[in-house]
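Asker: Can you look at this prediction? I've put the sequence above it.
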Amino acid sequence: MDSISLKALAKINIGLDVTGIREDGYHEVRMIMQTVNLFDKVTITRTTDGSITMSTNLKFLPVNDDNLCIKAAKLLIEEFGIKEGVHIDLEKHIPVAAGMAGGSTDAAAVLFGVNKIFNLKLSKTALMERGVKIGADVPYCIMRGTALAEGIGEVLSPLPPMIKCSVLIAKPGISVSTKQVYDSLDACFDNVTHPDIDGLIDDIKAEDLQSLCSHMGNVLEEVTIPLHPVIADIKKCMMDNGAVGSMMSGSGPTVFGFFDDNRKAKAAKEALTASGMVKQLYLTTIFNNKI
């Protein structure tokens, strides 16, 4: 195989709780992770000169060792002593630095692709074990689907498939510092309201979208929204236009809404477009690799 093209799928957090702060500075979490049908396109081409190179449609993204795609390719090529190289072309659509694991899912695609191109015969589990060396979200992005993530996000337990529904994803034209969000959370950790992650798991098993949306929660909203009130405005617009539930994903600033009727989702998309609050807006669906 000389070349492979892959879809690197985005994720959202249906529930996100931070349960503790470790001595090494990392945070213990309990999260419900869900893949959605919004993706980057990653094309990996085998080369003969032994180099690892990269190109992308976004000029501001690094194409050197600072990019997780390069780190992923280098990890496998060095481990297996591969003398050939690869060129990675990344066609980016997932919002950048937006709480949707865009960099992690691209790295996951590179691990999968390099494994295929060089016939390394690594299992999905073996790729996930290597992926955690690149980032805590990478193992989940290899696994995909609906999962409970614990530890620092790398301890994964598959869950039954998420209820099928329309998903509206909106990113405002702002950037959020993940470090600032977690520092702010640390300062008020004893006073935050923690979401009901176990209740969400029960709702997924019962296939009850209404109950699930009533239990959705992201503890990071309590610190991110005061810093960036537009996130609350976007959530309100989605709810006012028929969303069953709406929440910020990850540390933000992306907001998603679940809709049980695609016509309502389209109306909400039109309302958000007219509002001028968002820079990137996508109407998509739940992805599940168990079907």
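Answerer: Structure received. Residues are numbered from 1 along each chain as shown.
Asker: Only C-alpha atoms from now on, for both contacts and neighbour counts.
Answerer: Noted.
Asker: Does the helix or strand containing Met54 pack against any helices or strands, and if so which?
Answerer: Assigned by DSSP states H and E, Met54 falls within strand 52-56. Packed against strand 52-56 by the contact rule (3 or more C-alpha pairs under 8 Å, 6 or more residues apart in numbering; DSSP states H and E) you find helix 68-79, strand 85-91.
Asker: To Val219, which of those lies closest?
Answerer: Val219 lies closest to helix 68-79 among those, at 26.9 Å (C-alpha to C-alpha).
Asker: out of all of them, which helix in the protein is the longest?
Answerer: Scanning the chain for the longest helix, with DSSP state H as the assignment, gives helix 102-117.
Asker: Helix 102-117 and the helix or strand just after it, what's the angle between them?
Answerer: Scanning forward in sequence from helix 102-117 by DSSP H and E, the next helix or strand is helix 124-131. Orientation of helix 124-131 against helix 102-117 (axes from the mean of the first three to the mean of the last three C-alpha atoms, to 10 degrees) gives an angle of 130 degrees.
Asker: pull the longest strand from the protein.
Answerer: Counting by DSSP state E, the longest strand found in the chain is strand 27-47.
Asker: And it, what does it pack against?
Answerer: By 3+ C-alpha pairs under 8 Å, 6+ apart, strand 27-47 packs against strand 3-21, strand 85-91, helix 102-117, strand 146-150, helix 197-206, strand 278-285.
Asker: and Val176, how far is that from Val223?
Answerer: Look at Val176 and Val223: by C-alpha to C-alpha, to the nearest Å, they are 11 Å apart.
Asker: Same check on Ile52?
Answerer: 40 Å.
Asker: hang on, the earlier thing: contacts for the longest helix of the chain?
Answerer: Residues outside helix 102-117 that contact it (C-alpha atoms under 8 Å, 6 or more residues apart in numbering): 1-10, 40, 42, 44, 46, 67-73, 76, 90, 94-96, 121-122, 127, 131, 134-135, 137-139, 141-142.
Asker: for stretch 175-185, same thing?
Answerer: When contacts are defined by C-alpha under 8 Å, 6+ apart, stretch 175-185 is touched by residues Ala97, Ala98, Leu220, Glu222, Val223, Thr224, Ser251, Gly252, Pro253.
Asker: So which of those residues sit within strands?
Answerer: Nothing among the contacts of stretch 175-185 maps onto strands, per DSSP E.
Asker: from those, which two are the most distant?
Answerer: Top of the distance list for the contacts of stretch 175-185 (C-alpha to C-alpha): Ala97 and Glu222, 18.9 Å.
Asker: Which of those two has more residues huddled nearby?
Answerer: Taking other C-alpha atoms under 10 Å, Ala97 and Glu222 do not tie; Ala97 has more neighbours (19 against 15).
Asker: Below is structure B, check it against A:
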Amino acid sequence: MKELRLKALAKINLGLDVLRRREDGYHEVKMVMQTIRLYDRLILKKTDRPGIQVKTNLYYLPANENNLVYQAAKLLQDEFDLKSGMVISLRKFIPVAAGMAGGSSDAAAVLYGMNRMFQLQLSREELMKLGVRIGADVPYCIMRGTALAEGIGEQLSALPPMPECQVVIARPPISVSTKFVYENLNLGEHTVHPDIDRIIKGLEEGDLHQVAAHMGNVLESVTIPHYPVIARIKEEMKAGGALNAMMSGSGPTVFGLFDNKEKAEQTCQALREGTLAKQVYLTDIYNTFRTEHTGKEE
């Protein structure tokens, strides 16, 4: 196999709670993660020339070891002493640095794709163990679907699938530093924590409204006061008929869940015509995840 085309899917957080700051500086989290059908496209090509070449459609993305796709390819080359070179063409659609794990999903796709191309015979679990060496979100992006993430995000448990619904994604024209958000997060007795257990109960009962009603992101307590546009996008989505709307990850992307496709389309169009967001997408839930590598394009 000389060439492989792949899709790297984005994620949203249906619930994101931070339990404490650990002694090693990392934060212990409890999150419900969900894959959606918004994706980047990758083309992997095996070459006789050694090394790794990364090409992207965004001029400001690094094409060297600072890019997670490069790191993923290098990890497998080093781990398995692969002599062939790799050319990775990455076409980005997932908003960059926006709380949707785009970079981690791209890295996961490279691990998955090279595993097939070089017939490394690694299981999904083995790929996930390698992936955590690149980033805490990479194992989930290999797993996909609906999952509970604990620890620093690397401890994953599969959950019942999210009920089908439409998802409107809106990224405002701002950048939010994940480091800034976590450094300014003050966890105390007045912190409002999302009810992750109630979200999981809603998933177990297949009740979209219960899931939406208990969505929450503790990081909004930092981000919204500094970037009020996030709250304004949430309000516009809810006014348009979203069951609920929330910031994903450390932001700034906001998503809204809709059980009415027409209302979702109207809200998406209104956001596109407005000034609150510079990237707006309408998509839906992606529930299927790989139990074994089937050889089909993902």
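Answerer: Everything's here; your move. Note that the structure is a prediction, hence the values are computed from the model and not measured.
Asker: Mean deviation, the longest helix of the first structure versus the second structure?
Answerer: In the superposition with the second structure, the average deviation recorded for helix 102-117 of the first structure is 0.5 Å (mean C-alpha distance after the TM-score superposition for the first structure).
Asker: Counting neighbours, what do you get for the nearest residue to Arg171 of the second structure once chain neighbours are set aside?
Answerer: Closest residue to Arg171 of the second structure apart from its sequence neighbours, by C-alpha to C-alpha, 6 or more residues apart in numbering: Thr253 at 4.3 Å. Residues near Thr253 of the second structure, counting by other C-alpha under 10 Å, number 29.
Asker: just Glu183 of the second structure next, same as before
Answerer: By other C-alpha under 10 Å, the residues close to Glu183 of the second structure number 12.
Asker: Can you tell me what it aligns to in the first structure?
Answerer: Aligned counterpart of Glu183 of the second structure in the first structure: Asp183 (TM-score structural alignment).
Asker: Quantify the burial of Ile142 of the first structure by counting its neighbouring residues.
Answerer: 23.
Asker: average offset between the host helix or strand of it and the second structure?
Answerer: Per DSSP H and E: Ile142 of the first structure is located in helix 138-143. Compared with the second structure after fitting, helix 138-143 of the first structure deviates on average by 0.1 Å (mean C-alpha distance after the TM-score superposition for the first structure).
Asker: What is that helix packed up against?
Answerer: Where contact means 3+ C-alpha pairs under 8 Å, 6+ apart, helix 138-143 of the first structure is packed against helix 102-117, helix 124-131.
Asker: quick one, the last one and helix 68-79 angle?
Answerer: Just to be clear, that refers to helix 124-131 of the first structure. 110 degrees.
Asker: can you check the first one too?
Answerer: Orientation check (the same axes, to 10 degrees): helix 102-117 of the first structure against helix 68-79 gives 30 degrees.
Asker: can you pull the buried residues of helix 102-117 of the first structure?
Answerer: Buried residues in helix 102-117 of the first structure, counted by 16 or more other C-alpha atoms under 10 Å: 102-117.
Asker: what does stretch 267-279 of the first structure give?
Answerer: Neighbour-count burial for stretch 267-279 of the first structure [16+ other C-alpha under 10 Å]: Ala268, Lys269, Ala271, Leu272, Met277, Val278.
Asker: for those residues, which one is nearest Val155 of the first structure?
Answerer: Val278 (33.3 Å).
Asker: Against Gly276 of the first structure, how distant is the residue nearest to that closest one when sequence neighbours are not counted?
Answerer: Counting by C-alpha to C-alpha, 6+ apart, Val278 of the first structure lies nearest to Pro172, which is 4.0 Å off, once chain neighbours are set aside. According to C-alpha to C-alpha, Pro172 of the first structure and Gly276 of the first structure sit 9 Å apart.
Asker: list the contacts for Ile4 of the first structure?
Answerer: Ile4 of the first structure neighbours (C-alpha under 8 Å, 6+ apart): Thr43, Ile44, Thr45, Gly113, Ile117.
Asker: With respect to Gly245 of the first structure, which of the helices and strands packed on strand 27-47 of the first structure lies nearest?
Answerer: strand 3-21 (10.1 Å).
Asker: Now do the buried residues in the closest one.
Answerer: Those would be 3-18, for strand 3-21 of the first structure by 16+ other C-alpha under 10 Å.
Asker: Could you do stretch 283-291 of the first structure as well?
Answerer: Residues Leu283, Thr284, Thr285, Ile286, Phe287, Asn288 are the ones in stretch 283-291 of the first structure that count as buried (16+ other C-alpha under 10 Å).
Asker: just checking, the third one touches Ile169?
Answerer: No - between Thr285 of the first structure and Ile169 no contact is recorded; they are 10.0 Å apart, counting by C-alpha atoms under 8 Å.
Asker: I'd like to know which of the buried residues of helix 102-117 of the first structure is nearest to Arg22 of the first structure.
Answerer: Taking the buried residues of helix 102-117 of the first structure together and measuring to Arg22 of the first structure by C-alpha to C-alpha, the closest member is Ser104, at 22.4 Å.
Asker: counterpart of that closest one in the second structure?
Answerer: In the second structure, Ser104 of the first structure lands on Ser104 (TM-score structural alignment).
Asker: related to what we said a few turns ago, the helices and strands packed on strand 27-47 of the first structure: which one's closest to Lys235 of the first structure?
Answerer: Of those, nearest to Lys235 of the first structure by C-alpha to C-alpha is strand 278-285, at 11.4 Å.
Asker: Please name every helix or strand in contact with the closest one.
Answerer: strand 27-47, strand 166-172, helix 262-275.
Asker: Please repeat the previous calculation with a cut-off of 7 Å.
Answerer: For strand 278-285 of the first structure, the elements it packs on are strand 27-47, strand 166-172, judged by 3 or more C-alpha pairs under 7 Å, 6 or more residues apart in numbering; DSSP states H and E.
Asker: looking at those, which is buried most?
Answerer: Highest mean neighbour count among these (mean count of other C-alpha atoms under 10 Å): strand 166-172, with a mean of 24.
Asker: Average separation of that strand from the aligned part of the second structure, please.
Answerer: Mean deviation of strand 166-172 of the first structure relative to the second structure after superposition (mean C-alpha distance after the TM-score superposition for the first structure): 0.3 Å.
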